[in-house]
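Q: one predicted model, sequence on top.
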Amino acid sequence: MTALQAATRETFWTIGPVGKAAFYWLAAVAVLAFGYGVYARFAAYARGREDPRDRLSNLPGRVVSATRTVLSNENQFDGDLYAGVMHTFVLWGFLVLLVATTILGIDIDVYRPLAGESFWVGDFYLVYQFAVDAFGLLFVVGVGMAMFRRYRERDGRLWGKHTSLEDDAFVWTLFLLGVGGFVLQAIGIVGQPARADEAVSFVGMAMAAGFEAAGLTTAGAEAIYGVVWWSHSLLAFAFIAWIPYAKPFHMISSFANVVARDETAGARLPNVPADLDHTNAESLDDFTWKELMDGDACTKCGRCTDACPADTVGRNLDPRDVILDLKAYRESVVDDPVAGRRDSGVATDGGVDGSATVSDGGTVPIVADEGGVIASESMESCMSCMACMDACPVDIEHLTSFTRMNRQLVDEGAVDSNLQDVFQDVMTKGNTFGESQSKRGDWADDLEFEVDDARETEVEYLWYVGDYPSFDDRNKKVARSLARLFEEADVEFGILFDDEKNDGNDVRRIGEEFLYLELAGHHVETFADCEFETIVCTDPHSYNTMRNEYPEVDFAEFADDPMMPFDREEPWNADGETDVLHWTQVVEELVDDGRLGLSGNELDYTVTYHDPCHLGRYNDEYEAPRELIRATGADLHEMPRSRSDSFCCGGGGGGLWAEHDEEVKPSEERLREALEDTDAGDGIEKFVVACPMCTTMFEDGRKTGGFEEDVEIVDVAELLIEAMEAGS
């Protein structure tokens, strides 16, 4: 038998029978501690309310999809190559070392007793050792990269109020386990001359050469091997037992979170049941099991906060801290079955720093102006742009929890007075301007043609115009431009005139769920009385809620409520038989069909385009507006933050109607980016938008930020009209 054929090594070298027995006893203790901890963690989620989404449907498919997502590290690579490489090295290194350890355990404890021999010899052993060294090295390099990023400077997105010693313990434990494994291997090579030709263990061999150069002898290696072996083993056992009780648990909960993700979360908010006893965020009991798991899945990476426009401009919102504050509060009451429950009825001490404590068996409020787990100002600062959710590598659904807390504030009448006025205007007038509904179609009076009434005439496109294009002078120009495009393309379209009300999208995200239900019910009943093929929306916000949320409303559950002004019991458009489109999607087809007579070289402006959150991140439509801009001949330059990374204008989530204490307005920051960070720089002549709210916010930011002489705000529809006129 050649040396290669006999290649192997003794696993318990220098470890006697008592040591082996102690090893297996400690291993059993570590595994039991791990198993109980994992069980306790998942059992705690059962305290949460049943999730309205079927999170576990097609579970095998979900697991396969989540496995592909996790193993590819695609979410970690998104926008951060360094983090992607680092996490890939750590993850794959850890998994290969785990599999290698499992294989060795099977050989020692199962195969050898049954077969009387080992399969951990010869070629298999050599391949095994090479894989362990290669992936072990990647693991150490990856952990080293993580430590470099964490400790290079003591600020940045990895640092915050929830950064603690457990973060240091986690990364240092991984590092010591990785390096310790190589140290143990190298000492074993020095102490076992038979392994001197084990070149496949290239890291171990290199370290062994170094130890020998430093004076370590065969006898010395044999003498210290047991101490190093036990140090490494005890650290590994401690780590296994510790996993469910601290940050390492994210290795399990993050995967579970990806399995349970809702692909339409945020764009499709969960409904509120018609239950008089229903509460939204009065206690932890109101949160679903998925929302509770979100807290455990959080790795504190800070990507959500880094992407958050509210945090960027100095508003009091840190998405990571909100999720971790809720988790910290949950952990502070987990040992008390009464604490955190709405029926405790006992006043408590608490704060908004994530360290809320329970006294006298009571609870702090989840969200409040003062003394709550979460400050109400934080929720009011949210723009509902979903940047946090898009950036999160473990699919935490921030907006679902944020909206729940907004609903609680509305229930308590604790929302901003400006928003209260908006609610009142929508309830009494049907629009956010407080204008008479009879004026809703007045924007069309200046057109040279009549706009059909879709309630009386069968049309191809039922055009939902929206509040701002109907009542705001600046956006009326956009509405007239779009009407002219439809007319030029000989499209049969009509509007609802005074039967069109506010769509409810942002009213809902501020937390006024029942007003939203009234609006949705009114519109679907109105739609039912009209004859049309497709609904076309001017505003991406309207497009989102009509496309994603109106079909989800259970009208039957509220049909008997005398407060609801609708009699409908059937769901609307549940099967998607009616297309709901944003106007850019419709006009893109018209341009492609040659119905607007554009040649593609009418204009020579240098422009940039701002992706509206509700069109882009919410509904994954990025190309239609860009194709229309290119169809005019304009030279389009992308801003650094574009497409799914687009920076919110500040108008979403009620931002259009509320006043905020911020260092700079989101719209001002976005315009600065367009003129300073875009490749064309101050050569940008027109800032192109495709959302009425964006138009409003950027026109305001253009004035307050001092950009009036630098750039013009123009809607895609206005750009198309100018191109048509230039080509005629």
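A: In hand now; what should we look at? As the structure is a prediction and not an experimental result, all values here were calculated from the model.
Q: could you use CA atoms for every contact and neighbour count after this?
A: Noted.
Q: what is the three-state secondary structure of residue 273?
A: Recorded secondary structure, residue 273: coil (DSSP: H, G, I helix; E, B strand; the rest coil).
Q: any idea how far it is from residue 517?
A: 11 Å (C-alpha to C-alpha, to the nearest Å).
Q: settle it for me: which of the two has more neighbours?
A: residue 517 (23 against 13; other C-alpha atoms under 10 Å).
Q: so what touches the helix or strand hosting that one?
A: In this structure, residue 517 sits in helix 513-528 according to DSSP states H and E. By C-alpha atoms under 8 Å, 6 or more residues apart in numbering, the residues outside helix 513-528 that reach it are 272, 407, 423, 427, 499-505, 507-508, 550, 553, 555, 564-566, 568, 572.
Q: and here is the other one:
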Amino acid sequence: MSSFVLAQAGTETRPTFWRIGHVGEALFYYLAAVAVAIFLFGVYRRFATYARGADDPIDRLTDLPSRVLTAAKLVASNEKQFDRDLYAGVMHTFILWGFLTLLIATTILGIDMDLWTLVLGQPSFFVGDFYLAYSFVADAMGLLFVVGVGMAIYRRYWVRYGRLWGKHISTEDDLFVWTLFLLGVGGYVTEGVRILGTSATRDVSFETVSFVGWFVKDVLQAAGVTADAAAAAYPVVWWSHALLALAFVASVPYAKPFHMLSSYANLVTRDEDAGRRLPRVPEDASPEEIGPSEIEDFTWKQLLDHDACTKCGRCSSACPAKAAGRPLDPRDVILDLKSYREGLEAGDREEVDIVADGGTSVVDAETMESCMSCMACMDACPVDIEHVTQFTEMNRRLTESGQMNKNVEEAVMNVFQKGNTFGDPDRKRPDWTEELDFEVPDAREQDVEYLWYVGDYPSYDERNQHVARSLAKVFEEAGVSYGILYEDEQNDGNDIRRVGEEGLYEMVAEENIEAFQNCDYEKIVCTDPHSYNTFSNEYEQFGFEDGDSVYHYTQVVENLVNRGALGLSGTELDDTVTYHDPCHLGRYNGEFEAPREVVRATGVTLDEMPRNRDDSFCCGGGGGGLWMDFEEETKPSEERIREALEDTDAGPDVDRFVVACPMCMTMYEDGRKTGGYEDDIEITDVTELLVEAIEAKNERSGAGATSAAAD
């Protein structure tokens, strides 16, 4: 007897394997078993590849239940997809939840048919109200799935959205999106044909709950398709849909659909401190073992990163190096490495260097030198690929093989010989204090609340020396207990580490830690966000125990402002300004509000940049960019100033471009000149703005006192 289950009187259900027959049913289960076997073998091969990778220095499986739940929340909410792109967020939400619902619906049907009724011998629960609710939900969520895939097709092929195209976009991407579309539409066609075909032998009025399938049935009837014709065509329609679904299942581990698994695994095993805290080089590593020279040198997590990439291009569109025309596309680097590995596995690719200056390497040295270590790519990535860590390790390989950029090499040598990137003597480090009308305390000789790490640029660069003097004036005005290290201060090493010079980084870190330990202080305050980042997040690797007591100066000054230590009324200045979030303060360490609170406290009108906070656009100075020369279409600093003058609400009425980082100050002063904006806007540090407000307050107080005396 056919497995066509006719509804009993008053019982709503649907026929399963209608007109397929026992032989067809057996064939289907056989093909399903084959598809699952192919799927499992493919997954095994993928994980066998990861097992061949190097050990990861981070324990990525600690507190696994919490990791699994956190990753599930990220996937379920689609919050990373919504970031910067509402259209993509809605599209992916529809596809994800529609797909999951259809998968669950298929699983429920299988449980009823194979486990509940066949194995356990229980009456089917796929009837009555359960069936009606099931059909309605499946149709509704399936429709969202089709709409979501349709949105993807529209954006990819009609709009030809830029970031969805690139050198690694291939036929597999076309097959993936069109297969999803055909699966979604094919399911409804199959349902509509079934409803029409069975209408000749039973009452199908209750099938209106399957409103999309019912609509397809109506369309077929309007087109002249009879119930008998639908019944005759049903086996062909059903097998077409079933074979496509089984082929999709079998293909998952071998093509783009694998990201549905690898992306989730990547979220589970992510390191929340990736980028801001780089891994140490093992103490016993030889120069040949530092940085990847062959594919097996990448850790298993980095190989998983390569497979998790969905080719969405979010990292590429957020990358300031790519926007400036530098030879870096974060997506291409990740996919180049994946393609190289797959080529080796297939035997159609010869082994070459992973990264080298010229030649036939997988990644060119200039590509890695272009990275600004701004972490925009990582922030934009919806599956938490750790680009910066991998890029830094490739820079380590270039350093160890003697292929470092010459300008960077000069800065590195200056740090090695003189302790600063300028190559000036240590004794000149405190020269910036000489123009002050008070003496800056020496933290080596007296107890202080704040040990102030000034940094290279505020110490040696003339423009940034003014920023250092401004902060000293703020501390004096507020009566802060502070002191500096004078000539015992060394370069912080943050950017030295990110250009790949790990050995020198370890040396300066240990020297700075020793200098800190020779002082009696409660907290450390940094002028530079780069110093703040590495002291807070990385010096712990070398025995520094006070990382939680490190602050950026805007955080300290915000506290002074809030407790009234500077006596500001919030009406001192009346300029219109915009504020630039430094990467190492904002995106790296999540501090967005402290500098804004200080800026607002001066009385100015703060007009936000279109790209702000996490989405801030890098100045171009990070990752050694400050020391290198690139042929760029438009410098990141020039683009950012243009954005301030053209894309903010105030537009050309913005008087000042406010920064909170010495590197940003240097880059934007340069961009203001090279971009032709010298007469249009001023570059001002938060402390300079604050000192102006204090001076305006004091002038008013002095004028008030003079007036009172005259009276």
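A: It's in. The structure displayed is predicted, hence computed values, not measured ones.
Q: ok, back up a step: so the helix holding residue 517 of the first structure corresponds to what in the second structure?
A: Aligning helix 513-528 of the first structure against the second structure (TM-score structural alignment) gives residues 502-517.
Q: can you pull the buried residues of the matching stretch?
A: The neighbour-count check on stretch 502-517 of the second structure (16 or more other C-alpha atoms under 10 Å) flags 502, 504, 505, 506, 508, 509, 510, 511, 512, 513, 515, 516 as buried.
Q: the helices in the stretch 551-700 of the second structure, which residues?
A: Using DSSP state H, counting those that start in this stretch, the helices found in the stretch 551-700 of the second structure span residues 553-562, 593-601, 636-646, 662-674, 686-710.
Q: I'd like those as TSV, with mean neighbour count and distance to residue 312 of the second structure appended.
A: Conversion of these to TSV gives the following (neighbours: other C-alpha atoms under 10 Å; distance: least, C-alpha to C-alpha, whole Å):
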stretch	mean neighbour count	distance to residue 312 of the second structure
helix 553-562	20	36
helix 593-601	20	31
helix 636-646	22	23
helix 662-674	21	30
helix 686-710	16	37
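Q: show me where the stretch 551-700 of the first structure has strands.
A: Using DSSP state E, counting those that start in this stretch, the strands of the stretch 551-700 of the first structure run over 579-582, 606-609, 635-637, 686-689.
Q: select, out of those strands, the one closest to residue 712 of the first structure.
A: When the strands of the stretch 551-700 of the first structure are compared by C-alpha to C-alpha, strand 686-689 sits nearest residue 712 of the first structure, at 4.8 Å.
Q: coming back round to it: who touches the helix or strand following the helix holding residue 517 of the first structure?
A: Using DSSP H and E, the helix or strand that follows helix 513-528 of the first structure towards the C-terminus is strand 534-537. Contact with strand 534-537 of the first structure is made by 460-466, 543, 578-583, 586, as judged by C-alpha under 8 Å, 6+ apart.
Q: now with 10 Å, please.
A: 459-466, 493-495, 527, 542-544, 546-547, 577-586 (C-alpha atoms under 10 Å, 6 or more residues apart in numbering).
Q: separate out the buried members of these.
A: 459-466, 493-495, 527, 542-544, 546-547, 580-586.
Q: and the helix ranked longest in the second structure against the first structure, how far off on average?
A: Longest helix of the second structure, by residue count under DSSP state H: helix 21-51. Compared with the first structure after fitting, helix 21-51 of the second structure deviates on average by 0.7 Å (mean C-alpha distance after the TM-score superposition for the first structure).
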